[in-house]
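J.: Structure here, sequence nowhere to be found:
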């Protein structure tokens, strides 16, 4: 098994609750969010893996994820729904989902785009209560559908290269499930437990996939990111000098650097590197973020 150590990015200020690193290939920028600060942050990544922050934008009271949009700017999972963030930093709420948001005791959490450009965004209870989370799908016509219910903390989501399988982490039950996926309709089918980490060092949080269809997943509270084969075999561990490893993504011109986000959430004595980004070159390459290809001016509940 391969063991690697990630390096903290000292030239970028730490986040309060860093999450969701995402590589915007069109802009050649790394995106990530500070959930508790309601911020979207942007940085360049050099071929050598050096990060330089180029922008910070307010996206809401909380921002769970950010993805590139073909119509310009980015789409966010913010507060209790979806928000468009323009290139000049203007945030426009597109839809607040009935039964979600602070008044309902929930917020948007992680999200990603499928192979044809649909957006999926999940929710969680602010008190992390079981069954409070759901997963929503935004179709290419801007209609918003409920994809899954009865989740606890809907978290990392990503598709295999052929689009026929989608992995979804539920941190509340410490599992990653593999679902059959219909690319034509965006429907989730039969599922199986891909990983059960309930007796491990920490629950699965954000995840990504590499060009060999291996899953890279951050383990919350464990200070590590792990690589698993399609068969669920542990093949690599990345050690991170911050306990609350929250997510990861491949970034840089060649997509050969793994960028890892961390958080200070729940820490009473905050170590110096908590909340920082970390970088490691794992010897494999990944994929850029999927691009949302629906409207950026209006969404509607189906």
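T.: Thanks, I have the structure now. Owing to the predicted nature of the structure, the values given are computational and were not obtained by experimental measurement.
J.: okay, CA-based contacts and neighbour counts for the rest of this
T.: Noted.
J.: show me where the stretch 151-300 of the chain has strands.
T.: Ranges of strands within the stretch 151-300 of the chain are 154-159, 165-170, 175-182, 187-196, 204-209, 215-219, 224-228, 234-239, 245-251, 257-262, 278-280, 300-301, based on DSSP state E, counting those that start in this stretch.
J.: Go through those and name the closest to residue 141.
T.: Checking the strands of the stretch 151-300 of the chain against residue 141 by C-alpha to C-alpha gives strand 300-301 as the closest, at 9.1 Å.
J.: elements contacting that closest one?
T.: strand 143-151 (3 or more C-alpha pairs under 8 Å, 6 or more residues apart in numbering; DSSP states H and E).
J.: Please name the residues that touch the residue lying closest to residue 228 once chain neighbours are set aside.
T.: Distance criterion C-alpha to C-alpha, 6 or more residues apart in numbering; nearest residue to residue 228, sequence neighbours excluded, is residue 234 at 4.6 Å. For residue 234, the contacting residues are 1, 226-228, by C-alpha atoms under 8 Å, 6 or more residues apart in numbering.
J.: dropping in the other structure now:
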């Protein structure tokens, strides 16, 4: 089994860094700071990521994807927001049954992505992480929004196999990563099956994920200070050690793996022990990955079914 160690980038740390993506159209690394409600943009310089800009996207921003027509689409607060190239945020739809404050037991968008066709998928979770309060929603190419999975806890990392026939979804609350048969023509998925189970893993639970060009999964471990590579059959192939306890997600910028981390929930002693926590980390693992798929649907007249 291959073992590697990631090194910190010079970009400024986040409170709750998450969801890095490589935006091929802008040649930028884009990620979010969930609790700060920010979208962060960076330039890859060798093995480093250098800050370019940041934009306010909402009260909380769970994830970001590029838009084919320009700008980005966000899973923000309890709905979907368009962020223009000049940083203007415009709420497109507030999802029924989602949103609200933490004090009132509300939910928020957490993680998501687009399939190759350009459909947008966004998962949710309750602020208090209560079981069964999360869902997975799909924004189709005709502007229709529908709930495709419910009863989740912390809907998290999302990705597809290179042939688009398998969708991967992690639920950090259930401590599992599922594989689902996927129909790329319709955007529908079949019954989920457990691919990875972290119930008894002492190193943490699955958080965000990405899929490399060889079809293997890279899964960040919240609480474990690791990113792990697994085969499509669930065999452990590599471990990247990250000097930050809460690794949250990862993405490829060509053959550079970029890893996001968080200090959310850490006390002062834990932060002092992990001074680079909250930063992006990078490593070259000897394999490449694709850029983020852009959203290709309409940006107005969205409707729920």
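T.: Alright, I've got the coordinates. For clarity, every value in this text was computed on a predicted model and none was experimentally measured.
J.: TM-score for these two?
T.: After superposition, the two chains reach a TM-score (TM-score structural alignment, normalised by the length of the first structure) of 0.97; 297 aligned residues with a C-alpha RMSD of 0.9 Å.
J.: picking up where we left off before, and the residue nearest to residue 228 of the first structure, what pairs with it in the second structure?
T.: Aligning on TM-score structural alignment places residue 234 of the first structure opposite residue 236 in the second structure.
J.: now the contacts of residue 234 of the first structure: which count as buried?
T.: Burial by neighbour count, 16 or more other C-alpha atoms under 10 Å: within the contacts of residue 234 of the first structure this picks out 226-228.
J.: Please render these as CSV that adds distance to residue 277 of the first structure to the earlier fields.
T.: Shown next, in CSV, are these (distance: C-alpha to C-alpha, whole Å):
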residue, distance to residue 277 of the first structure
226, 16
227, 18
228, 22
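J.: closest one to residue 272 of the first structure among the strands of the stretch 151-300 of the first structure?
T.: Each of these has some distance to residue 272 of the first structure by C-alpha to C-alpha; the shortest is strand 257-262, at 11.7 Å.
J.: mean shift of the closest one relative to the second structure?
T.: Here the mean offset of strand 257-262 of the first structure against the second structure after fitting is 0.3 Å, by mean C-alpha distance after the TM-score superposition for the first structure.
J.: I'd like the distance between the aligned residue in the second structure for residue 101 of the first structure and residue 261 of the second structure.
T.: Counting by TM-score structural alignment, residue 101 of the first structure lines up with residue 99 in the second structure. For residue 99 of the second structure, the distance to residue 261 of the second structure (C-alpha to C-alpha, to the nearest Å) stands at 24 Å.
J.: what do you get for residue 56 of the second structure?
T.: 19 Å.
J.: Neighbour count: the two, which is higher?
T.: residue 261 (31 against 18; other C-alpha atoms under 10 Å).
J.: Next one: the match of residue 101 of the first structure from residue 35 of the second structure, what distance?
T.: Residue 99 of the second structure sits 14 Å away from residue 35 of the second structure, going by C-alpha to C-alpha.
J.: Of these two, which one has the most company?
T.: Taking other C-alpha under 10 Å, residue 99 of the second structure and residue 35 do not tie; residue 99 has more neighbours (22 against 16).
J.: got a list of what that one touches?
T.: Residue 99 of the second structure is in contact with 77-79, 106-108, counting by C-alpha under 8 Å, 6+ apart.
J.: The strand or helix carrying residue 31 of the first structure vs strand 245-251, what angle?
T.: Taking DSSP states H and E as the definition, residue 31 of the first structure sits inside strand 29-34. Angle, strand 29-34 of the first structure to strand 245-251, by axes from the mean of the first three to the mean of the last three C-alpha atoms, to 10 degrees: 170 degrees.
J.: helices or strands up against strand 29-34 of the first structure?
T.: strand 18-24, strand 39-45, strand 63-68.
J.: re earlier: kindly reformat the strands of the stretch 151-300 of the first structure as TSV containing distance to residue 8 of the first structure.
T.: As requested, these are exported to TSV (distance: least, C-alpha to C-alpha, whole Å):
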stretch	distance to residue 8 of the first structure
strand 154-159	22
strand 165-170	25
strand 175-182	27
strand 187-196	28
strand 204-209	18
strand 215-219	15
strand 224-228	13
strand 234-239	11
strand 245-251	12
strand 257-262	9
strand 278-280	4
strand 300-301	41
